[in-house]
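1. After the sequence you'll find the predicted model.
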Amino acid sequence: MNETKPILTVTGSDSTSGSGVQADIKTISALGGYAVSAITSVTVQTTLGIQEFHDLPAKIVEGQIEAVMNDVEPEVIKIGMIRRVDVLDVIVNAIRKYKPKHVIYDSVFLSSCGDALVPEEVAKAISERLLPLCTLVIQFDAASRHGLANHYSSAVAVYLSKGETEERAQQLAKAYVNAQVVRMGGLQGRSSELYNEFIDALETHMLTNSDVHFYADCLNVSSRYLAQVTKRICGKAPKTIIDERLMQEIELQLLTTDKTVQEIAYHCGFSSQAHFTKFFKKMKNISPTKFRKL
């Protein structure tokens, strides 16, 4: 087999290292290859999914690709997440200019959590302009384990860089990934633990605070991460959980005590009876007085 040349991966960054350029570099290095990279997007990401995208300007992506291609001349390019048409233009132009032996496209349109990664117009442009230039297009189902497509396509890239045929490279990559799946437990977040802590905090503070930011601060996490946790575990937003638990307490007070509506309103942390009644009507579509009578 031929001496291995560097492999260029052009893709996004995953802050959990489960996919993206981090996963590519791990796999390429593990198989004895040498990875060079051009980043297209930086994601703010947890084990529960992507929170934000920060797409790099096309000029920056172009500069990264030009620097690598001019200096170390990789013969295999592995392409992942592309989210802008002007970035796609840069990549397509680079392929046409430098004519690498192999171009592998890992078709990244949905995350393993089902989040849309690529705008529709970009996906259409990729199909029309990038795919015809590719040696190999790799597509995994979106239920697939997080980062699995990265590991497979990066392994294919390594074997191609070592002079294997496309068919043999895919066979070897499949064997490698199958062997790794058993070991790849993946990074585990603390979502279950955090959810239980949120529920405990809610029991303690629900009569004095119904603000999501308050609970996020109590748990020392961002409100966005707390929302990802509750959505994953029970399919509800934190505010919905807070309001529903508060309603349980309100109904209990209305049905089992002799307190007036105003007293219950103050007991449950409302600033006025009017505010309390408005909240109750929004939740139950009936006034607290009528609810009590019924």
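-> Everything's here; your move.
2. Please count neighbours and contacts with C-alpha atoms only from this point.
-> Will do.
3. Now do the closest residue to Ser161 other than its chain neighbours: how many residues are near it, please.
-> Distances taken as Cα to Cα, 6 or more residues apart in numbering place Thr4 nearest to Ser161, at 5.6 Å, with adjacent residues excluded. Neighbour count of Thr4, defined by other Cα atoms under 10 Å: 17.
4. ditto for Asp24
-> Counted with other Cα under 10 Å, Asp24 comes out at 32.
5. any idea which element it lies in?
-> Using DSSP states H and E, Asp24 falls within helix 20-30.
6. Below is structure B, check it against A:
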Amino acid sequence: MISNILSIAGTDPTGGAGIQADLKTFSALGTYGMSVITAVVAQNTTGVSSFVTLEPDFVGAQIDAVFEDVRVDAVKIGMVPTAAIASVIAGRLRRHGARNIVLDPVMVAKSGDHLLQPDAVAVIRDRLLPLCSVVTPNLPEAAVLLDAEPDWSLAEMHVRLRELARFGSEAVLLKGGHLGGRDSVDLLLSGGRVSAYSQPRVATRNDHGTGCTLSAALAALLPSMPLEAATQKAKRYLTGALAAADRLDVGHGHGPVHHFHALWTSHEAHSARALAPAD
């Protein structure tokens, strides 16, 4: 049975992050994607110029429309720009008994632009995190949640993991991409046990939407496998998308990762053969 995965997030008109990246990821991993929009964002590969938040009641109405008609196997939450929207999302997900909830606490865009109001942090931390199967902050996002400095070592990440777990999510995946180094190491705390997931760091400027893509991949995979296996597969998928990102030519800034890197390889080969001159 094909899983139905819901993304609750903001938009990206250039397609590299947000709802658009989530839907691409869901499709690339063989699941059916659905979306609830929290904010319409004017952004491209060079930055965010502005965004408009939707009315909280309308966000709730979108969530109701999906759950009242469709079996939802997992939920990915991205941009939650206001406290009111965060409250509505938490209330609706609890009412509908949502499961396999993955929260990517999107707070700052790759360009450094802030994507939520300060009072939203407390509601995300106090009301949304306790509902989550896993929360996936990077180091700056974890620093905001903990009101701490983001300049951490790998050893310090182990300490911060347990502090983040106190907010009530079943598991925490703390991403260490900002640490630098040859490998990109993420730490997963689940069931009281810490596991490290490492992949070689990919040298590319085209890394827009990496957080959205990883969390969306986790949501797509969770209905069919344990969290540890889903984390390993999601990280491998993202690494492949980063490695193939330079095959795309999108924008003048941080371009998107290649969500369909595994699918388009065979398609491109087929197209080349079809266009080749006959003997």
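-> Thanks, I have it. Since the structure is predicted, the reported quantities are computational estimates derived from the model, not experimental observations.
7. so what number do they get for TM-score?
-> TM-score for the superposed chains, counting by TM-score structural alignment, normalised by the length of structure 2: 0.64, backed by 188 aligned residues with a Cα RMSD of 1.6 Å.
8. Trace the residue nearest to Ser161 of structure 1 over to structure 2, please.
-> Under the alignment (TM-score structural alignment), Thr4 of structure 1 maps onto Ile2 of structure 2.
9. and what of Ala175 of structure 1?
-> Under the alignment (TM-score structural alignment), Ala175 of structure 1 pairs with Arg236 of structure 2.
10. quick one: buried residues of stretch 68-83 of structure 2?
-> 72-83 (16 or more other Cα atoms under 10 Å).
11. what's the longest strand in structure 1?
-> When structure 1 is parsed with DSSP state E, its longest strand is strand 35-46.
12. can you list contacts of the helix or strand that comes right after that one?
-> For strand 35-46 of structure 1, the following helix or strand on the C-terminal side (DSSP H and E) is strand 49-55. Strand 49-55 of structure 1 is contacted from outside by 40-45, 83-84, 111, 113, 115, 224, 228, using Cα atoms under 8 Å, 6 or more residues apart in numbering.
13. Strand 49-55 of structure 1 vs structure 2, average offset?
-> On superposition with structure 2, the mean distance recorded for strand 49-55 of structure 1 (mean Cα distance after the TM-score superposition for structure 1) is 0.6 Å.
14. and the match of Ala175 of structure 1, what is it in contact with?
-> Gln199.
15. mind checking how far the helix or strand where it lies is from the chain centre?
-> Per DSSP H and E, Arg236 of structure 2 falls inside helix 227-243. Relative to its chain's centre, helix 227-243 of structure 2 lies at 12 Å (Cα atoms, centre = their mean, to the nearest Å).
16. average gap between that helix and structure 1?
-> Its matched residues in structure 1 lie on average 0.8 Å from helix 227-243 of structure 2 after superposition (mean Cα distance after the TM-score superposition for structure 1).
17. Asn87 of structure 2 maps to what in structure 1?
-> You called it Asn, but residue 87 of structure 2 is Ser. Per TM-score structural alignment, Ser87 of structure 2 is aligned with Asp89.
18. how many other residues sit next to that match?
-> 17.
19. so what secondary structure elements neighbour the strand or helix carrying it?
-> If you go by DSSP H and E, Asp89 of structure 1 is part of helix 85-98. In terms of contacts (3 or more Cα pairs under 8 Å, 6 or more residues apart in numbering; DSSP states H and E), helix 85-98 of structure 1 is packed against helix 58-72.
20. Give the buried residues for the helix it packs on.
-> Neighbour count says helix 58-72 of structure 1 has 58, 61-62, 64-66, 68-69 buried, by 16+ other Cα under 10 Å.
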